[in-house]
Structures are given as C-alpha cells and as structure tokens.
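1. Here is a sequence together with a model predicted from it:
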Amino acid sequence: MDTSAFDDLLEANRKFAESFTLSGFDGVAHAGVAIVTCMDSRIDPLGMLGLKPGDAKIFRNPGGRITPQALEALVLGVHLLGVNRILVIPHTRCAMATHTEEQLHEEVGRKAGQDASWQPFGVVEDQVEALRQDLAKVRSHPLVPDSVAVGGFVYDVDTGLLEPIG
C-alpha cells in the first residue's frame, strides 16, 4: 500500500505517540458520558463539554442522528463502558438540515460523475423535531434504562454554545 498521501498524518502521529499517556487505559467512559453528534469538523465533542480523552464515548455520523448503529453504540456504552449520561447533539448550519435529499443527490452525482439517486443521505426538514424523535428512540429503547440521563442539544457552530432541546 502506498501511504505517501498520509505522510503528514503519520508524522503527526509519531509526535503524538511521543507524549502518549493513555497506554493501558481501560476504555471506560470515566465521566459516564456518551455523545452522538455530527461528523462536522467544526465540532470538538470533548472540548465543547470540558472533557478530555477517556471521559466519553463518541459516535459521529452525518447530522448526529440516532441510527441503529448509534443505538448499538449507546447500549454497549451503557452496559459495558460506564455510560450514564447520553447527549445527542446536532448542530447549526448542518448540510443534513439545509439541503434536500434531491439537492444532495444532484451535487454528489455531479461530483462523482454518476447517478447518486440510489444513495440515501438522511436529510432532516425540521432539525429540532428530528432531535426530539431521536431522543424518544433512545429513551424508549428497552436496553437503555430509565436511570440513564438522555439530553438533546443543538450546538451553534458560530458561538460554541449548546441549546437544550426537550
């Protein structure tokens, strides 16, 4: 495998490893936190909550949605990794909330040079309503006990603040 496209990242990794302190870490969420958020690079899940590596389990996907994979991660986090608080955090100016499915099919198809209409993207028309539905999915899951606190928040990518959403 030619790794030259990754040379800068591998060099950064070598520097990171020089001061690596998590060797032997148990993998438990030491702050008891799990975060489901978007893959958007403007989001620093640990930093925005004052957490550090080892404090939280983080699951990221487009739009920060509660998918079957997100639920799987949350159930495992709750029962095996010390999670007792779950935050679901979509964000402002998210492509999943500012585009239609058709717009994304068109743009991706144009850039890919082929039809992309078969690929679902999971856009949301109403981000707050989608968040409320996602919270209901987590709260009603039979393997997420009522003792686990579940909160929804919208992260503002321009201010860094979280807005609580019921």
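-> Great, that's in hand. Residues are numbered from 1 along each chain as shown.
2. hey, let's count contacts and neighbours off CA atoms from now on
-> Fine.
3. Residue 135 touches residue 144, doesn't it?
-> No. Judged on C-alpha atoms under 8 Å, residue 135 makes no contact with residue 144 at a distance of 11.6 Å.
4. Which residues does stretch 15-26 contact?
-> Stretch 15-26 has contacts (C-alpha atoms under 8 Å, 6 or more residues apart in numbering) with residue 54.
5. alright, now check it against this:
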Amino acid sequence: MIDTDELVRRNAAFAAGEAFADVPLRSAGALRLIGCVDPRVDPAHVLGLHNTEAVVMRNVGGRVTPEALRSWAMLAKVAQARGAGLPRAGGHLVVLHHTDCGITDLAAFPDLLAEYFEIPAAELPAKAVLDPYTSVRLDVDLMKQALPPGIAVSGLVYDVHTGLIEVVVPPVQPEG
C-alpha cells in the first residue's frame, strides 16, 4: 500500500529534480486530451506524454459530457485571464476511450448514467456506453461542434490487453 509517508518521500525526490521550476500554467503545445480515470489508461503513460506537453482532462469513461464541456470552457477562460488569449489555432483535441472500461458496468444503473450525461434515461442507448469505438466517434462529433475553428479533433481507442491505440477518427478540423 502506498501511504502518506511514501507519497512524501516520492514528492521529495520529484522536488529535488526541480522539474517543476518555472513551468508555465499553459501547456507548451496545443494538445488537449480527454480520457478515462481508469488507472490502466493514464494518457501520459500510454501516449508517452511529457509534463506540460498537453492539457489532460480525465473523467469516468473519458466521455464528453456537458460538465466536461463546461470545464473546457473554464480552462479557456483561465488561459485568457493569464493573458494567453483564446485556444491556439492549429491545436488538437484527442478523445481517448478504451476497451474493458468500467463505464460499461454502469449500464445497469441507467438513472446514474442519465444524470452523468444530463439526458433522459430513454436516450442512453445513443451514448453507446458498451462500445468504445462507437462512443469515441460520438464524442468526437460533440467536440467538433463545441470547439472554435482551427482545432482538430481525433478519436483513439486504447486496448488494455495489447497496450496499443487505434485511430478510430483521424484528426478532423471542426466546421466554421
């Protein structure tokens, strides 16, 4: 078990390396990613991302929910408040879903899922919670509608058994 003492020890080693020094709030690149909270699917590890290389949001299923869209809008406002302006043109948002996702277990709890997606329970089949390939396509479409022009959106599915990702939706520029 990792206890608080172990976390403090690991943090001291991190702090000694000073990798945090002078790191800006805004990511160095224009990559944004939404993925699942599943510990097997940490985007930094499975995609080889380095600190500050991307803004990563994680939630249950890596889904584009109304709450996720509100959070992305808030992050854009943080960038504006820091004088960084609107999201960079030429940016890329990746929707990352994965196989064997725990959200599939929530299909037995339609009221909970309906609340999560902020839709009536009767509309849940349209969210494809049992199929990550379909759900990633749906969520890419939602992001394309929500993002300003100039930001590409793509959809990936990570296979927890092979460790490989599959590009389900290649980068697509939003309309507008």
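-> Arrived safely, thanks for sending. Predicted model, so just to flag it, every value in this text is computed and none were measured.
6. what lines up against residue 134 of the first structure once you look at the second structure?
-> For residue 134 of the first structure, the aligned position in the second structure is residue 139, judged by TM-score structural alignment.
7. and its match, what does it touch?
-> Counting by C-alpha under 8 Å, 6+ apart, residue 139 of the second structure touches 63, 64, 95.
8. Adding neighbour count, distance to residue 74 of the second structure and secondary structure, write those out as TSV.
-> Conversion of the contacts of residue 139 of the second structure to TSV gives the following (neighbours: other C-alpha atoms under 10 Å; distance: C-alpha to C-alpha, whole Å; DSSP: H, G, I helix; E, B strand; the rest coil):
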residue	neighbour count	distance to residue 74 of the second structure	secondary structure
63	26	17	coil
64	22	15	coil
95	28	18	strand
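9. can you give me the helices for the second structure?
-> With helices called from DSSP state H, the second structure shows them at 4-16, 43-46, 66-81, 110-117, 132-146.
10. Nearest residue to the middle of the second structure?
-> Closest residue to the average C-alpha location of the second structure: residue 34 at 0.9 Å, with C-alpha atoms, centre = their mean.
11. how deep is residue 35 of the first structure tucked in, by neighbour count?
-> Residue 35 of the first structure is flanked by 23 other residues according to other C-alpha atoms under 10 Å.
12. Contact partners for it?
-> Residues in contact with residue 35 of the first structure, defined by C-alpha under 8 Å, 6+ apart, are 45, 56, 57, 58, 59, 86, 87, 88, 89.
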